[in-house]
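Enquirer: quick one: sequence and predicted model below, then my questions.
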Amino acid sequence: MLNSSILKKFTLFFVGFAFLASCDKDFDGIGSDIVGDDHSDFEKEFVDVNAFSIKTGVVETTNLPVNPLGIFSNGKFGKTTANFVTQLELATENPVFKNVPIERLKTVILKVPYFSHVEDVNSDGVTTYKLDSIYGDRTATMKLSVYENGYYMRDFDPNNNLQAQKFYSDQDAVFDAAKRGTDDSGNSVTGGLPLNNASAVGQNTAFVFSPAEISIPAATEDGAATKEAPQMRMELNKNFFHNKIISTPSSNLVNNNIFKNHFKGLYFQIEEISGGALSMLDFSKGTITLTYDDDKATIIDGVETVNGTVEKTLVLNLKGNTASLLKHTATPESNDYEIADGIDKLYLKGGEGSVAYIDLFAGDNAALEELRVNAITNNWLINEANLVFNVEQTDMINTIDPNRLYVYDANNSRPLLDYSFDGTENRVKPKYAKTYHDGIAQLTGASGDSDRKATKYRVRITEHVKNLIYKDSTNVRLGLAVTETIANIGNLSVKVPPTQQTKKIPLTSVMSPLGTIISGSTSATPADKRIKLEITFTKPN
């Protein structure tokens, strides 16, 4: 027979397990199954906070893992034009060309994969894809020009004690002024034609982010076509690359350090025709492939003899230093955002945008100390602590909601303890990992509806609050930002920080093109919409 001590432990475990299970449901139901006459020891405390949002201004965009490219008008947040610049690296350093005249250079193909997923495969084996991480009018045509970058992207800054060189969102004018194109002979010239000047206008003057499967014809009549997932795929000027790579002195290709000085990279410039779309791209997976015929040589008795030709390839990877180049343009819809002070409503926007700051207990140390004394003296146990943010849905009409918000320690530019404690994963959708820490948008409608909108966001900060109450930790200012992915917790610099805490902001906010407007914490905000810290305690009877 179980003794009373073991029985009590088992009962406590069962109640705790039931409570945790309930936490995975919509937050409005937290504790709803356990608060009642039989469980009156569970109580919720509401703690006031002070919150405000502030525009970051120009932000660092050095070497982002994912970069935007395109044009995106997002309702209240105006229009963003996103260009991109990258260095190039030889996949094989010090290549050797025996005899490759221009007529032997068959193709020069640039490829950058899109984020996509399969929707259907028909009976003929044709795969239908849908593009992910793309915003705006997916059918919009734009002008995309790819130039030679003429501005050297050095690794270290000689004006800052040789610290790592930083590149900023406002440097498009610098790269635009230095860009180089090609003349009719393939020479690199200022003011020349873009490198993507093929006759197929879908690759340049009528560019669109196409979800179509790529079918590459077979090299022989009896061969099968090669099929690839959707991608930016374009032919580049063969004369230019023959001059720049094959005909250049071999000393320019010895290693990638020298090569990056010889060929400074590519500059992607997008221009609006009518409307636009913006896609998030992992340019580091991009390549330029030169396919050419070279002499096929054999050595017999120490003598080299040419015996026909052999097809070869040389690959350039889109790797090295990169920068996302952003231009914000106000629109009639974005007037509120342009002039807002960010108190009654908080404006959160990725890229060259805005973040918010939150002071728990409204900065009132006496209120925090009172709660500490009550909790410790009366043996209150914290079950859960949540920050809840209500979306100003009327303002978010015609504006795309971000999937997630991120709360962090703004004083020290690092994640909260709750981030580290949450080991939940989502292998199918990595952006939705750490689901217990949360921050994921709660949506209207049912799964599968095309018009779902965010109503609120909840972020669990239980471990952070436990440390405040029981371990007398510092009540640091918290930061709040949109996030493109929860997996990356790095930070980037703000060029001219408006506040001490804004010297650095989360890298994932810089990556995101989206924004949201949430209710503030002032008396001008309806009480049921204000930002609150909700703490659920177990209070012994």
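Expert: Thanks, I have it. Since the structure is predicted, the reported quantities are computational estimates derived from the model, not experimental observations.
Enquirer: every contact and neighbour count from this point should use C-alpha atoms.
Expert: OK.
Enquirer: output the longest helix belonging to the chain.
Expert: If you go by DSSP state H, the chain has its longest helix at helix 4-22.
Enquirer: which elements pack onto the next helix-or-strand element following that one?
Expert: Heading C-terminal from helix 4-22, the first helix or strand you meet, by DSSP states H and E, is strand 42-47. When contacts are defined as 3 or more C-alpha pairs under 8 Å, 6 or more residues apart in numbering; DSSP states H and E, strand 42-47 packs onto strand 532-538.
Enquirer: tell me how far the residue lying closest to K79 once chain neighbours are set aside lies from N83.
Expert: Excluding the flanking residues, the one nearest K79 by C-alpha to C-alpha, 6 or more residues apart in numbering is S73, at 4.1 Å. Shown here: S73 relative to N83, a distance of 15 Å by C-alpha to C-alpha, to the nearest Å.
Enquirer: adding another structure so you can compare the two:
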Amino acid sequence: MTFIKKISFSVVAGLVVAGLFSSCEDEVTTIGSGVIAGEPFGTGKAVFDVFAYNNKINTVKSNRLPIYQLGNLNDPLYGKTTATITSQLQLSTVAPTFGTYTQATEDVAVSDTIPATIVENETVKSVYLYIPYLQDVKDTDGDGVPDDLDVDASDANSDTDGDGISDNQERISGLNPLSNDTDNDGILDAEDGENGLAAYPKKFILDSIYGSGKANPFHLKVQRSTYFLRDLNPDTNFEDSQDFYSDHDFTPFLTDVLFEGTETVRDTEIITYNEDDPDTEDVDEEGTVDQTIGAGIWVPLDNQFFQENILDKEGSQELLNNTNFKNFLRGIHVSIDAADDIFMLLNLAGANITITYTHDSIDTNGTATDESDDESVVLEKRFVINLVTGDGISTAITGNAVNTFINEEYSPEVLEALSSTENAEKIYLKGGAGTYTQLKLFAEETALSTSVISQIKANNWIINEANLVFYVDRTSLDAAPGVIEPMRLYLYNAETNEVLYNTVTEFSVSNPTALSVFPFYDGVLQKESEKGIKYKIRITDYINRLISGDLSIATLGLSVTSDIRVVSIGSAKLETSEVKIPIMSTINPFGTVLYGSNTSDQEKKLQLEILYTEVE
């Protein structure tokens, strides 16, 4: 038998509750605390009010981030965001010796009695800045071909390039599974007895570069920054890390231009090759692989600058340790021309500056005491300077880098909504130095919310599922074509910054990604015809803990996220206050518009849905 049962909570005027129950006499094993096996029960759905309040972020902590943003994002909803990076530099080896001998040894080389010690004349040959792109490395079948390029991502024996050799066999043999002629000699790999390439550039899926500039050259600029990025905060007696914010203006501190020119996005490895060494007559090094570098920004820097500030400083106090070095050289500033429509997320922890230099040496031919067979030779070596190290997630970040965000003024409609203190008709969410939303469940007043929770407990409800469903405002998004919708939302306790999901009760996922992890909690964008329709977030564990008394009702925070597994927080400054927001919102530049709880569209109104079992 099915019937409708009405429930009234007098404590909240206008509270929306609807229940649909079906009675049954099925035997129950265990369905909740205090429930006796075999008791009659009914199941139903109740809908409760939610109150949403938009908040505009003026600036956000943007140093020591796991991911950095660079370029120009032209968002049809929220306007243009320009991101630049200012980073410290760190010696990979402190008090370095360039060449074979220390500077102190070189200083007395002319007067000592050791023939092999000479003035080495270290000279910069080249300097390159490398910043790796983020890559989608998913390779389900382990055949060396990214899933998005694999003809069959679940079968390592598939043949993506159609040359008659399986992808996995080509991987094992050092052949290119994405080319049927690895060495480009006109002979297919299956028939070629000699594949002459020492290496081929592997192809990557770059999933974090946006804009039309991805397919076109863009204008990149690298400058010296003379701004001192403190690691520790003097206001806390140097006990806490120094925070830098996204509105920090480094322009007055930018001096030497180290690179200014065009760069192109490459989705393949960067391979450099050796030149033939004239001193090795019996060996031809021409065309052999020198180094292989992952896909990323790779541009030459000014040789003379690094000659004067690095090699010529050998043995100096400036290079004695990284504290001295960071105070001396300070750092670099990286920017993309404002006219270029390209925006990228970068792994700054993998970035470095590599100095290739030559130096004079004496080859004694194994006879240190016999000068008659000594030869003067020129050797080549490298020295690496890091930007930051560590990702801030699994390893601590060493060094300091700041992301600067310059946002265009929002539209009048968005600004009006963000300045309102009323329950929101529309929810505006944007990452970076954007926005976040506060939510209150059941009622605006804490006492009334607590009364509703007590009433639910008195009704002997066992909470089977509790959901917040956020419907995308397609009218707003469709009027702004080209919007990149955030793929996941993150709901958290805004008062304690604790997560709402329960890792113990979550479904286990093999090889979880940022979108597949914690599927019961969800929060992932659901699409129809490639357009976002809604986000559903399950907060069952949170509601159960409220009812059991383990938690007190709290204001919740809603933001975009790049990965809900990362729960680190950072400071954000609003118009009149300072709050903590998730770091994963700071590094996610995208935004959306959702229906709030004050909309006239009842079908898409934000509400709390509770599916429950009621003990009779």
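Expert: Good, I have the coordinates. Since we're looking at a predicted model, the values are computed, not measured.
Enquirer: and the TM-score between them?
Expert: Superposed pair, TM-score by TM-score structural alignment, normalised by the length of structure 1: 0.81. Supporting alignment: 476 aligned residues with a C-alpha RMSD of 2.8 Å.
Enquirer: quick revisit: how many neighbours does the residue nearest to K79 of structure 1 have?
Expert: Number of residues near S73 of structure 1 (other C-alpha atoms under 10 Å) recorded here: 26.
Enquirer: contact partners for it?
Expert: For S73 of structure 1, the contacting residues are 79-80, 136, 276, by C-alpha atoms under 8 Å, 6 or more residues apart in numbering.
Enquirer: which of these count as buried?
Expert: 79-80, 136, 276 (16 or more other C-alpha atoms under 10 Å).
Enquirer: helices of structure 1, start to end?
Expert: Under DSSP H, structure 1 gives helices at 4-22, 172-178, 238-241, 256-262, 335-339, 365-377, 417-421, 462-470, 507-511.
Enquirer: tell me which of the ones you listed lies nearest to N204 of structure 1.
Expert: Smallest distance to N204 of structure 1 across the helices of structure 1 (C-alpha to C-alpha): 15.8 Å, for helix 238-241.
Enquirer: output the contacting helices and strands for that closest one.
Expert: The elements that helix 238-241 of structure 1 packs onto, with contact taken as 3+ C-alpha pairs under 8 Å, 6+ apart, are strand 105-113.
Enquirer: kindly present the helices of structure 1 as CSV, with separate columns for distance to A297 of structure 1.
Expert: Below are the helices of structure 1 laid out as CSV (distance: least, C-alpha to C-alpha, whole Å):
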stretch, distance to A297 of structure 1
helix 4-22, 70
helix 172-178, 42
helix 238-241, 24
helix 256-262, 27
helix 335-339, 66
helix 365-377, 81
helix 417-421, 59
helix 462-470, 68
helix 507-511, 49
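Enquirer: out of the ones you listed, indicate the one that is most buried.
Expert: helix 507-511 (a mean of 26; mean count of other C-alpha atoms under 10 Å).
Enquirer: where in structure 2 does it fall?
Expert: Aligned by TM-score structural alignment, helix 507-511 of structure 1 falls on residues 583-587 of structure 2.
Enquirer: got the contact list for the residue nearest in space to the middle of structure 2?
Expert: Geometric centre of structure 2, nearest residue: I67, 3.8 Å, by C-alpha atoms, centre = their mean. I67 of structure 2 makes contact with 345-348, 391, 587, according to C-alpha under 8 Å, 6+ apart.
Enquirer: and with 10 Å instead?
Expert: 134, 345-349, 391-392, 403, 562, 583-584, 586-588 (C-alpha atoms under 10 Å, 6 or more residues apart in numbering).
Enquirer: ok, D293 of structure 1 next?
Expert: With C-alpha under 10 Å, 6+ apart, D293 of structure 1 has these contacts: 97-101, 103-106, 308-313.
Enquirer: and what of T313 of structure 1?
Expert: Contacts for T313 of structure 1 (C-alpha under 10 Å, 6+ apart) come out as 105-108, 289-294.
Enquirer: same check for those, but in structure 2.
Expert: By both residues aligned by TM-score structural alignment, their matches' C-alpha atoms under 10 Å, those still in contact after alignment to structure 2 are 105-108, 289-293.
Enquirer: which of those are buried?
Expert: Burial by neighbour count, 16+ other C-alpha under 10 Å: within these this picks out 105, 107-108, 289-293.
Enquirer: got TSV for these, with distance to V391 of structure 1 too?
Expert: Below are these laid out as TSV (distance: C-alpha to C-alpha, whole Å):
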residue	distance to V391 of structure 1
L105	56
T107	51
V108	48
T289	47
L290	50
T291	53
Y292	56
D293	60
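Enquirer: what about the strands in the stretch 351-500 of structure 1?
Expert: Along the stretch 351-500 of structure 1, counting by DSSP state E, counting those that start in this stretch, strands occupy 354-360, 381-390, 405-409, 414-415, 438-443, 454-460, 478-482, 491-493.
Enquirer: could you find the closest non-adjacent residue to the aligned partner of V472 of structure 2 in structure 1?
Expert: Taking TM-score structural alignment, V472 of structure 2 has V391 as its aligned residue in structure 1. On the basis of C-alpha to C-alpha, 6+ apart, the spatially nearest residue to V391 of structure 1 that is not a chain neighbour turns out to be I518, at 4.3 Å.
Enquirer: circling back: point out the other helices and strands that the longest helix of structure 1 packs with.
Expert: Applying 3 or more C-alpha pairs under 10 Å, 6 or more residues apart in numbering; DSSP states H and E, we find helix 4-22 of structure 1 packed against strand 381-390.
Enquirer: alright, I will stop here.
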